[in-house]
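Engineer: model this:
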Amino acid sequence: MTRTSVGRFVSEEARTKYLAAYDRAMDLWPDPRRELDVETAYGTVRVHHYGSRTGEPIVLLHGHAGHASNWYPQIAALGEHHPVYAIDTLDDPGRSVQRVVAVGSEENAAWLGEVFAALGLERIHLAGLSYGGWLALNQAIHAPERLASVAALDPGGIEKVPARFYAHMIGGLLGLLAPRPLRARLGRLLANPALSSPPEMIAPLMLGMRSYKPNTRPAARPFTDEELSSIKLPALVLLGSRSALVRPRQVLERVSALIPGVRAEIVQRAGHGLNLEQPDLVNAHLLRFLAAHGQ
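Structural biologist: All right, here's what the predicted structure looks like:
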């Protein structure tokens, strides 16, 4: 669920190299983009902001070992009528700096709530992918006060992480060693969008895996039936039909049975990274959901 110790780069040289790659990856976002640093009891949180000066805010949470650039296909579409904020998770490599481990569900909701309060955000539409989806649902369960809705994309925490997910990760890493002309084909075969993503986005991921320790995080704790049933916000759950993390039909059935009024759908021809594999379709789902539940 969270790293058991504060994450650090193995050296200052490794940190400098990673952050240079990170900054190049953030150039995938449209301009103008603002960078904000928010102090919390758990560390300094980097937030990237883009979009309209009016409308209800959208906050985006990336997946394990990722960073804010992973949302680049969504930013222009979501930011046309909403201010968009993307957060660097505290215990992942990035420009957030962790000082204290957030232990358990309540503390993870606490640091995120501190960020929202410092930014002065209310009626937030919170969306997360994978581990970010776990964080989003966790916020809806434990600290929903500032939220207007929650969207979870192929989230952790709905069922136990299967062994095939770890095999999928290893296959993706091996695929990145293949000649570049073959990567797109392997990406389609493995339902792994990283293999055909811009190299600027992949570079910090690879550097972080080599130079940020500890470089693993325990699997997200599955939510209980009672926790999922306690979500009273409008909720959207999107699942990749070829996901390596979840069994989409089983997860669809569970969230539909437990989360009141949830809109749950399977995105066809998409794996775990559905926002990168089917960006136009995911953007359309998100925008329809926001239009239905905004003021």
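
Engineer: switch to C-alpha atoms for all contacts and neighbour counts from now on
Structural biologist: Noted.

Engineer: What are the boundaries of the strands in the stretch 101-250 of the chain?
Structural biologist: 124-129, 147-153, 212-213, 235-240 (DSSP state E, counting those that start in this stretch).

Engineer: Against which helices or strands is the longest one packed?
Structural biologist: Meaning strand 147-153. Helices and strands touching strand 147-153, as assessed by 3 or more Cα pairs under 8 Å, 6 or more residues apart in numbering; DSSP states H and E, comprise strand 124-129, helix 131-142, strand 235-240, helix 279-293.

Engineer: Distance from that strand to the middle of the chain?
Structural biologist: Relative to its parent chain, strand 147-153 has a centroid offset of 12 Å by Cα atoms, centre = their mean, to the nearest Å.

Engineer: The third one now?
Structural biologist: A distance of 19 Å separates the centroid of the chain from that of strand 212-213, by Cα atoms, centre = their mean.

Engineer: now swap in stretch 243-262 and tell me
Structural biologist: Shown here is stretch 243-262, whose average C-alpha point lies 18 Å from the average C-alpha point of the whole chain (Cα atoms, centre = their mean).

Engineer: Also stretch 186-194?
Structural biologist: 19 Å.

Engineer: what comes up buried for that stretch?
Structural biologist: By 16 or more other Cα atoms under 10 Å, the buried positions in stretch 186-194 come out as 186-188, 190-194.

Engineer: Distance to Ala86 added to those residues, as JSON lines?
Structural biologist: Formatted as JSON lines, the entries for those read as follows, by distance: Cα to Cα, whole Å:
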{"residue": "Leu186", "distance to Ala86": "29"}
{"residue": "Gly187", "distance to Ala86": "26"}
{"residue": "Arg188", "distance to Ala86": "27"}
{"residue": "Leu190", "distance to Ala86": "27"}
{"residue": "Ala191", "distance to Ala86": "25"}
{"residue": "Asn192", "distance to Ala86": "22"}
{"residue": "Pro193", "distance to Ala86": "20"}
{"residue": "Ala194", "distance to Ala86": "19"}
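
Engineer: and which of those residues is nearest Gly240?
Structural biologist: Closest approach to Gly240 among those (Cα to Cα): Ala191, at 9.4 Å.

Engineer: Any idea how many residues pack against the residue nearest to that closest one when sequence neighbours are not counted?
Structural biologist: Using Cα to Cα, 6 or more residues apart in numbering and skipping residues adjacent in sequence, the residue nearest Ala191 is Gly271, 4.9 Å away. Using other Cα atoms under 10 Å, Gly271 has 26 neighbouring residues.

Engineer: that's a helix at Gly271, yeah?
Structural biologist: No - Gly271: not assigned to a helix; according to DSSP: H, G, I helix; E, B strand; the rest coil it is coil.

Engineer: just to revisit the earlier point, could you provide the strands of the stretch 101-250 of the chain in CSV, with additional columns for mean neighbour count and distance to Val59?
Structural biologist: Formatted as CSV, the entries for those read as follows, by neighbours: other Cα atoms under 10 Å; distance: least, Cα to Cα, whole Å:
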stretch, mean neighbour count, distance to Val59
strand 124-129, 25, 5
strand 147-153, 25, 10
strand 212-213, 19, 25
strand 235-240, 25, 14
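
Engineer: this one as well, want them side by side:
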Amino acid sequence: MTIWTELLGSQTHVLGEKHRTRVIESGDGEALVLLHGVGGHAEAYSRNVNRLGRHYRAMAMDLLWHGFSGTPEFTHEAVGTYVEQVLDLLDSQGIERAHVEGESLGGWVALTLALEHPDRVGKLVLNTTAGIKWAPGSVNERPAEGREALRARSLAAIENPTAETIRTRLEWLMATPDRVTDELVEVRRRIYAEPATNAALRTVFENSFGFGSGPNRRISEERLTSVSVPTLVLWSDHNPGSGPDVGRRIAKLIPGAAFHCVADAAHWPQWEQPEEHDRVVLDFLGRAE
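Structural biologist: Purely as a prediction, here's the structure:
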């Protein structure tokens, strides 16, 4: 299956009032917003949108400075700006409350949204989420395998967006390199080669991964106990830099949170094991597939 055939029947729109937000969506009913990770784009959920759209209005969006969404002047409160972007999207569509899934950076944004605007979130799915500030010794993080490796590959890909550098960056996301398709490489290469997006993402990468302004918005582990919306922590057995023990720790701290570990997946379980991802998410949301 290609990205194109997976997305047949979905629609692509540019929505929002204050911000220009590209959205790939399918279905109707309750809204389910899908947020990609740093350097990503809506196609991260290309294998999920239509199946999730059988039960919800599934909306995979490009975050600002990513994909084909707007590229305003960069703000050093980027996570807060992403939260504003999600709210702007909801407001533009008259959506009072939405379920939200966020992967990696998207999880950081979704978690911040749930903490600061719980009235706008139905249920929350944290997919290999980033952005938590752990107390020393609290969890076993491996920065050299995680954010440091991703930072190096991300900067190489944005500085010289060739098929080789893009593939190397995408392979970090997968449990096995063969899951990076030629089509996915070419989609991301073309996005990274867009001058405005390239310049914007360079700034995003320089202010992420524990450098620049990135740490300013990290969420202390103590704040996890304040999450008041139903939450699913979705992890994987090969997530680089932070294994299932980290996901279990998050689920333990968030009151009443559920936990699920996807086997044979790394940082993109929604792409690597889409059927399991969608089944677990739909079951959590209350619409079993």
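
Engineer: mind checking what the residue nearest to Ala191 of structure 1 lines up with in structure 2?
Structural biologist: Using TM-score structural alignment as the criterion, Gly271 of structure 1 maps onto Ala266 of structure 2.

Engineer: Identify the residues contacting its match.
Structural biologist: Ala266 of structure 2 makes contacts with 173-175, 236-240, 272, as judged by Cα atoms under 8 Å, 6 or more residues apart in numbering.

Engineer: same question, Leu233 of structure 1
Structural biologist: When contacts are counted by Cα under 8 Å, 6+ apart, Leu233 of structure 1 touches 140, 144, 147-150.

Engineer: aligned partner of it in structure 2?
Structural biologist: With TM-score structural alignment as the criterion, Leu233 of structure 1 matches Val229.

Engineer: what's the distance between that match and Leu124 of structure 2?
Structural biologist: With distances taken as Cα to Cα, to the nearest Å, Val229 of structure 2 is found 7 Å from Leu124 of structure 2.

Engineer: what do these two both touch?
Structural biologist: Applying Cα under 8 Å, 6+ apart, one finds that Val229 of structure 2 and Leu124 are jointly contacted by Ala114.

Engineer: if I look at the equivalent of Leu287 of structure 1 over in structure 2, how far off is Gly37 of structure 2?
Structural biologist: Alignment of Leu287 of structure 1 against structure 2 is given by TM-score structural alignment, with Leu282 as its counterpart. Taking Cα to Cα as the criterion, Leu282 of structure 2 is separated from Gly37 of structure 2 by 21 Å.

Engineer: try Arg188 of structure 2
Structural biologist: Using Cα to Cα, Arg188 of structure 2 is found at 13 Å from Gly37 of structure 2.

Engineer: neighbour count winner among these two?
Structural biologist: Gly37 (25 against 22).

Engineer: which residues touch Leu184 of structure 2?
Structural biologist: By Cα under 8 Å, 6+ apart, the residues touching Leu184 of structure 2 are Ile3.

Engineer: Would you point out which residue in structure 1 pairs with it in the alignment?
Structural biologist: Using TM-score structural alignment, the equivalent of Leu184 of structure 2 in structure 1 is Met201.

Engineer: now Gly131 of structure 2
Structural biologist: Using TM-score structural alignment as the criterion, the counterpart of Gly131 of structure 2 in structure 1 is Gly157.

Engineer: The closest residue to its match other than its chain neighbours: neighbour count?
Structural biologist: The shortest distance from Gly157 of structure 1 to any residue that is not its chain neighbour, by Cα to Cα, 6+ apart, is 3.9 Å, and that residue is Pro222. By other Cα under 10 Å, 16 other residues sit near Pro222 of structure 1.

Engineer: Going by neighbour count, list what's buried in stretch 107-116 of structure 1.
Structural biologist: Burial within stretch 107-116 of structure 1, assessed by neighbour count using 16+ other Cα under 10 Å, is assigned to 108-116.

Engineer: what about stretch 141-148 of structure 1, how long is it end to end?
Structural biologist: With Cα to Cα, one end of stretch 141-148 of structure 1 sits 13 Å from the other.

Engineer: same deal with stretch 242-261 of structure 2?
Structural biologist: 12 Å.

Engineer: Let me see the ranges of the helices in structure 2.
Structural biologist: Chain-ordered helices for structure 2, with DSSP state H as the definition, fall at 3-6, 49-52, 78-92, 105-116, 147-159, 163-171, 182-193, 195-206, 244-253, 269-272, 274-285.

Engineer: Tabulate those (CSV), appending distance to Asp28 of structure 2.
Structural biologist: Formatted as CSV, the entries for those read as follows, by distance: least, Cα to Cα, whole Å:
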stretch, distance to Asp28 of structure 2
helix 3-6, 18
helix 49-52, 10
helix 78-92, 14
helix 105-116, 21
helix 147-159, 35
helix 163-171, 31
helix 182-193, 27
helix 195-206, 30
helix 244-253, 30
helix 269-272, 21
helix 274-285, 15
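
Engineer: Among those, which comes closest to Thr71 of structure 2?
Structural biologist: Distances from Thr71 of structure 2 to each of the helices of structure 2 were compared by Cα to Cα, and the smallest falls on helix 195-206, at 6.4 Å.

Engineer: and the closest one, what does it pack onto?
Structural biologist: Counting contacts by 3+ Cα pairs under 8 Å, 6+ apart, helix 195-206 of structure 2 is packed against helix 147-159, helix 182-193.

Engineer: 6 Å instead?
Structural biologist: Applying 3 or more Cα pairs under 6 Å, 6 or more residues apart in numbering; DSSP states H and E, one finds that helix 195-206 of structure 2 makes contact with no other helix or strand.

Engineer: Give the buried residues for it.
Structural biologist: For helix 195-206 of structure 2, the neighbour count (16+ other Cα under 10 Å) marks 196-206 as buried.

Engineer: Could you dump these into CSV with distance to Val14 of structure 2 added?
Structural biologist: Supplementary listing: the buried residues of helix 195-206 of structure 2 in CSV, determined by distance: Cα to Cα, whole Å:
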residue, distance to Val14 of structure 2
Ala196, 17
Thr197, 16
Asn198, 20
Ala199, 21
Ala200, 19
Leu201, 20
Arg202, 23
Thr203, 23
Val204, 22
Phe205, 24
Glu206, 27
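
Engineer: Go through these and say which is closest to Thr2 of structure 2.
Structural biologist: Sorting these by distance to Thr2 of structure 2 puts Thr197 at the head of the list, at 24.0 Å, by Cα to Cα.

Engineer: Which residue, neighbours along the chain excluded, lies closest to the residue at minimal distance from the centre of structure 1?
Structural biologist: What sits nearest the mean C-alpha location of structure 1, by Cα atoms, centre = their mean, is His62, with 2.1 Å. When the adjacent residues along the chain are set aside, His62 of structure 1 lies closest to Gly132, with 5.0 Å between them (Cα to Cα, 6+ apart).
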